[in-house]
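[1] this is a predicted model, with the sequence first.
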Amino acid sequence: MAGFGFRTNTVFDWNGAQFRIERLQPNGEVLLERLVDGQLSIVAQSTLLAEYGNGLISADTEDQAASRPIVPVFGRPLDELSAAVQADFQRRKRYLEYIMDQGQPIFTGAYMKPLIKAAANDMGDEAPPSVTSIYRWFRKYWSSKDPRALVPRLDLRGARGGKQGERLLQLLSDAMEEAYKASPQATAPTIYSRLLAKIETENGRSCGGQLLKSPSIRTIYRMLQNASAYELSRLRNGNAAADKRFRLVKVGTKTTQILERAEIDHTPLDLFLIDERTGLPLGRPTLTVVIDHFSRMLLGYYLSFGDPSAAAVMGALRHAILPKEPAEEVIPNLKAENPWPCYGRPDVLVVDNGLEFHGQALESVAFDLDIRIQYCPKHRPQFKGAVERYLKTVNYFFCHQLPGTSFARLHQRGDYDPQKCAVLSLAEFKQLFEKWVVDDYAQKVHRGIGMAPWAKWQQGLKSRSIELPPNLRAFKKRIGLVSERSLRQDGIVVSGIRYNGETLSPILRSHGVGVKVRVLYDPEDLGEIQVWGPGDADPVPVPALDQEYAKDLTSRQNTAIRQILREQGAASEDKSALQRARTELVRAVDDLMASRKQRDRRRAAAIRGMSSNNPDINLKAVTPQPKPLPPKKAMPSPSGEANGSAPPLPLPTFKLKRRGGDGT
């Protein structure tokens, strides 16, 4: 190939400018001319060689490349060529080498024919090339200064363009779009049938013009074979799937300390859990996790039988920020060997575009806790790849090893019935999961960070101190579901429950009836809410008026009870109706738990409020407490002594009625 050398008139690029070698000095110096302005300079050859070694000199300038005739050069290794092509290449090369060894070639018949004959005799070639062939080979080599230009390019022979017109290609493209939209498994005959119909319609609209000729089905097969893999994937699966399949994996986000970036997401676990009372499978729970990006440690999680929701997000975030306590020991002699050291408020929380992440609740809590929310682009899960990979690890390396696993694909089950093999309750799974987190996952080397997550977290503790909220009550005042309500003299109504107390008096006196206030409540306990008046920095707690009903009541349970009241046409303020509705809910949940349908049992578990916070919770009916009787007045003594002890009163007599008649 053409290269860089110390020859006069050689032009090369150096530091963004073009230079020409004007003269070579005997002492090893080179006189250079800068072509842009003609300035002359003297540079040592050793300096130019050093610059060439650093990649700062290029002899193939843009002007030279533009003026050089285009010669197709085979750029791949020669051993990829067939034996016949390699033999032909070596033959051409040996002919040129023999002729050029005799001096500057002169391409006339009188000069070249004796040389060609002598070279053929030397090689034993019975069919020597013509003078024209030798000239053509020499011109290719001389133009490119690359012997690979002599490789026979059999792949470039034949017509390079298609024989179909642009209108026919457009109809074929439309037929492919329609066929793959109807079915991702569309075949060439299906596409061909659609194309023929379009050609017939197009020719029917033509008024004396040139008619389109229908191609053969072999043409369709060839065109599909020549189509790019990306384009076929786009037609079959859509743009998002094609971009995901053919994208290049690049270096992800870099973090330098713990809690700098946390990622949150949900997934249904590939595992069936059972009800510990009935032993029936409840279904696959939904796991919400928060992952520290720097250490890949699990900051916190929330497990329930409900769908992804804002309540699940709040539960996982609360668990992530607070220090961890060991799970209740429901499986004997199975304790975690290592503590769970992760807690603290993350600086950035990366979320996707689920509805539970776009509500007012998360934005309000993030503002109160000074957490910045970062949303991923739509259909780009790689922007939070750490949590996506962790959820896959949980399912594949933990859940798939437990009895009752459903596996990731239905065909992987074979004859295995996961619901019949399910043996773990929610409380038992919680204990197993937390032990796996701290004793297994956290102690193994993570390929993404090059060390164990546990060790990475301990390393991060050396460069950052972790702060907690002032106290637990202050923290609970900042995390929960948020809404706006009007304050009236009878208090505040949230989800049909009325809240009132003396703590609302200052807000009511300052701003009047009907003022809008900010309300925060825990969806797992509706017994109390936190209320901010206009301009207030801190909330005030306000209890529910009916504590007997609202204490420890979940938002889902309250919704179900209100639905029963609406069906019965009862007023929501009727306490007896509330008690009856709650009793009916308990009975309905018990019936659902014993149902033969797994979907009903899962719904019952969600209504009961079974979660990682309350794995053993049971829904109970409200038992009305009898009102205390007023104290009786003292009876005067028969003797008239006021201070004397009263004699025992005679027991009242009563009559017992018999069935079918009266009796004494």
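    Here it is on my side, so go on.

[2] all contacts plus neighbour counts: C-alpha atoms, from now on.
    Fine.

[3] ok, the residue nearest the centre of the chain - contacts?
    Central residue of the chain (CA atoms, centre = their mean): Pro381, 2.9 Å from the mean position. Contacts for Pro381 (CA atoms under 8 Å, 6 or more residues apart in numbering) come out as Asp352, Glu388.

[4] same question for Glu467.
    With CA under 8 Å, 6+ apart, Glu467 has these contacts: Gly344, Arg345.

[5] how close does it sit to Leu259?
    Per CA to CA, to the nearest Å, Glu467 is found 11 Å from Leu259.

[6] and for Lys378?
    For Lys378 relative to Leu259 (CA to CA), the value is 25 Å.

[7] between these two, which one's more packed in?
    The residue with more neighbours, out of Lys378 and Leu259, is Leu259; 25 against 11, by other CA atoms under 10 Å.

[8] wait, isn't that one in contact with Cys342?
    No: using CA atoms under 8 Å, Leu259 makes no contact with Cys342, being 9.5 Å away.

[9] what's the overlap in contacts for Glu467 and Leu259?
    Contacts common to Glu467 and Leu259, judged by CA under 8 Å, 6+ apart, are Gly344, Arg345.

[10] what about the strands in the stretch 451-600 of the chain?
    Ranges of strands in the stretch 451-600 of the chain, per DSSP state E, counting those that start in this stretch, are 481-487, 492-494, 497-499, 515-522, 525-532, 540-543.

[11] next up, a structure to set beside the first:
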Amino acid sequence: MKIQKGDRFLYEGQVWTYVSSLSESSVQLYCEADHTFTETDPSKLEPVPPTSIFGAEPHKRQIEAPLAEWELAEYRHEKIKQYLQHHESEGAFDELKSSLSLSVPQTYVLLRQYDGNEGPRALVRAKRGRQTGTKFLPQNIEAIISAAIKSEWKGPGSTIIGVCRRVEEMCRCAGEEAPSYASVKKRFYELPEADLARSKIGFKRANDKYAARPKSNISERPLAKWQMDHCVIDCIIVDEKTRKPLCRPWATLIIDVNSRVVPGYYLSLNAPSSYNVAMAISHAVLPKGKWIEALGDEDIKYPYYGKPEEVAMDNAKEFRSITFRIAAKNNNIKLAWRPIGKPWWGGHIERLNGTLNMSYINFLPGKTLSNVVLRGDYDSEGKACLTFSEFRLWFARAIQAYHHTRHRMLNGKTPHEKWIEGWTDEKGALSHPALIDNAKDFIIDFLPEQKRVISRQGIEMWGIRYWSPALALFVSNKKHSVKYNPNSLRYVWINPSGERYIKVSYSDVTRPDVSIEELKAAKRELVGDRKSASRVTSEEVFLMVRKNRELVEKSKVLTKKAKKAKEHRENATGFDLAATGLPASVDIEEVSELEEYTIAVNIFPVDV
């Protein structure tokens, strides 16, 4: 077959007619709309399907026709093809009619339908009866139904009856007879379910149900891929002393995709922050010996640790922070963020959240369940009885139980067995993940930071001055990253040389250790009617912190906010002990003269 004069092609958004071939790589075309000619390469042309002599639509492909129909079409195609090769000979038409077992009119119909380019599919018989999708309503009524669906099918309360009422109203205004309920309902079945769901229940929930997920997230070995996320625990905890309901704690969880092990997590009374992320990463990467000692349960076994190759997470601000990204690059950890609106990209960690809630947390007294419908008349606050320290121990035991429970996606193995399998070679020899060279620096890398200048008076942050003799060599106007622990501002860490962190304490070491939360609360109280907070001195702030602490301790009836602040302070992470296993004392860089003035720091139970 070859291109015939008059064949139509789509070129640059318009329909052109073939005129002639100008060379081996160019043809001439004519545009009827503009009455212009052009020359182009044949490879740039797209054929336009031909229409019948009556201007009808091109033949629809019957790709779902039965095999018998395709075989009949193929037989007829071959017979007609043979006929066309010698159709001028006497008796050729009668021979064709006889071989096809058709009448003369039927044979002529097949001859008109025959298309050498289309092949047998041009002769596949159309399905008898009314074609699927045939509509008998006038076009203006169809347009009214479409407009009513678009305007009324929005939100969870949408109903087909509501759409029908809108159609009746629009038809009445247009002076037309309204279609039946069945006709309107039929139009719903013709629309994609996913589109209807997006309009009714929202983009996120509709995508959860209908969006295609052709790819699978596979990790071939432990530590290759981790996923991290925050979740609020569906259980209310109580105050340590009064045993009155306090709040729901937060958890930052990390899961190893290969083994489904939870290498680390962090529990907190405060909403997620960059500090929560730093503590969760630290807990996951480092061995858990000191942490288990702080929990006080020798039966807890937690042999999972190691530096990951990749950590995937959502787009929360703390996961996108520059500090977190630089720390990850500095420690050769690749970060991956899931596309917005596609939570299934973090399916493993989302499923872990659900497993912990459904299989463990929902059996605790004080459970809140996932919504008010499931909760019913259950009194969550009235039944609550676990303090934060008790819940922390319970949670560690629950995670251990999860590690030794068979996992459906691990072919019946437990996460612990899968982890051990990943560290066992072909000869059956067991190995362990490599240890971090400098655990202390690793953790400090991920701590929140602020840029500050090292002046002759030291470093000033939040109105507090910090000093160490080791800073004397680095006094300049250059800004450096100063790392800090929001729960304990007694020390900050700075690395001006790029070689090691220097631990810097208060200039006035007699001042008490405070958190950022306490510091801000004291400043707000002091500012009062003052025009600006700049008039508040650091001495006034620390005095107010002491007074607030005494007030909270002596108060018999505490508000939830005050109790939460007290509980958080008493359960705040003892950073040096919990994360690095080091005692809370000054570094070797700090001179011995400071030691006699240093007040012992209370180290509270770990909550990484």
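    The structure has been received and is ready for your questions. Predicted model only: the values in this text are computed from it and were never measured.

[12] give me the nearest residue to Ala278 of structure 2, chain neighbours excluded.
    Leaving aside its chain neighbours, Ala278 of structure 2 sits nearest to Phe446 (5.0 Å; criterion: CA to CA, 6 or more residues apart in numbering).

[13] which residues touch whichever residue in structure 1 pairs up with the one you found?
    In structure 1, the residue matched to Phe446 of structure 2 (TM-score structural alignment) is Ile479. Applying CA under 8 Å, 6+ apart to Ile479 of structure 1 gives the contacts Met314, Arg318, Val365, Leu520, Asp522.

[14] what lines up with the second one in structure 2?
    Matched to structure 2 by TM-score structural alignment, Arg318 of structure 1 sits across from Ser282.

[15] and that match, how far is that from Glu570 of structure 2?
    21 Å.

[16] between those two, which is the more surrounded one?
    Ser282 (27 against 17).

[17] can I assume that one sits in a helix?
    Yes: judged by DSSP: H, G, I helix; E, B strand; the rest coil, Ser282 of structure 2 forms part of a helix.

[18] right, and it touches Ile443 too?
    Yes: at 5.8 Å, Ser282 of structure 2 counts as touching Ile443 under the criterion of CA under 8 Å.

[19] Ser21 of structure 2 in helix, strand or coil?
    Under three-state DSSP, Ser21 of structure 2 comes out as strand.

[20] quick one: residues contacting it.
    Val27, Gln28.

[21] Serialize the strands of the stretch 451-600 of structure 1 to a markdown table and add fields for mean neighbour count and distance to Lys244 of structure 1.
    Converted to a markdown table, these look like this (neighbours: other CA atoms under 10 Å; distance: least, CA to CA, whole Å):
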| stretch | mean neighbour count | distance to Lys244 of structure 1 |
| --- | --- | --- |
| strand 481-487 | 18 | 35 |
| strand 492-494 | 18 | 44 |
| strand 497-499 | 20 | 48 |
| strand 515-522 | 20 | 39 |
| strand 525-532 | 21 | 42 |
| strand 540-543 | 20 | 49 |
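
[22] looking at the ones you listed, which is closest to Leu115 of structure 1?
    Counting by CA to CA, Leu115 of structure 1 lies closest to strand 481-487 out of those; the figure is 94.2 Å.

[23] chain center to that closest one: distance?
    Its chain's C-alpha centre and that of strand 481-487 of structure 1 lie 32 Å apart, by CA atoms, centre = their mean, to the nearest Å.

[24] got it, and stretch 253-268 of structure 2?
    Counting by CA atoms, centre = their mean, stretch 253-268 of structure 2 comes out at 16 Å from the chain centroid.

[25] okay, and Lys209 of structure 2 sits in which element?
    helix 203-210 (DSSP states H and E).

[26] so which of the contacts of Ile479 of structure 1 hold up in structure 2?
    Compared against structure 2 with both residues aligned by TM-score structural alignment, their matches' CA atoms under 8 Å, the contacts of Ile479 of structure 1 retain Met314, Val365.

[27] which single one of the contacts of Ile479 of structure 1 is nearest to Lys627 of structure 1?
    Asp522 (30.3 Å).

[28] for that closest one, which non-adjacent residue is spatially closest?
    Gly480 (5.0 Å).

[29] can I assume the one you found is in contact with Val365?
    Yes: counting by CA under 8 Å, Gly480 of structure 1 does reach Val365; the two are 7.3 Å apart.

[30] compare neighbour counts for the two and give me the winner.
    It is Gly480, of Gly480 of structure 1 and Val365, that has more neighbours when counted by other CA under 10 Å, with 27 against 20.

[31] who touches that one in this structure?
    Ala311, Met314, Ala361, Val365, Leu520, Tyr521, Asp522, Pro523.

[32] and for Pro365 of structure 2?
    Counting by CA under 8 Å, 6+ apart, Pro365 of structure 2 has contacts Cys235, Ser380, Lys383, Ala384, Cys385, Leu386.

[33] whichever of those end up buried, select them in ChimeraX.
    Of the contacts of Pro365 of structure 2, the buried ones can be selected in ChimeraX as follows, counting by 16 or more other CA atoms under 10 Å:
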select :235,380,384,385,386
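
[34] would CSV of the contacts of Pro365 of structure 2 with secondary structure be doable?
    Conversion of the contacts of Pro365 of structure 2 to CSV gives the following (three-state DSSP):
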residue, secondary structure
Cys235, strand
Ser380, helix
Lys383, helix
Ala384, coil
Cys385, coil
Leu386, coil
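
[35] which pair of the contacts of Pro365 of structure 2 spans the longest distance?
    Ser380 and Leu386 (11.8 Å).

[36] which residues are common contacts for the two?
    Ile236, Pro365.

[37] any idea how far Gln227 of structure 2 is from the residue nearest to Ala278 of structure 2?
    Phe446 of structure 2 is 17 Å from Gln227 of structure 2, by CA to CA.

[38] and Leu374 of structure 2, how many neighbours?
    Neighbours of Leu374 of structure 2 using other CA under 10 Å come to 10.

[39] Leu96 of structure 2 contacts Lys79, doesn't it?
    Yes: the criterion here is CA under 8 Å, and Leu96 of structure 2 meets it with Lys79 at 6.8 Å.
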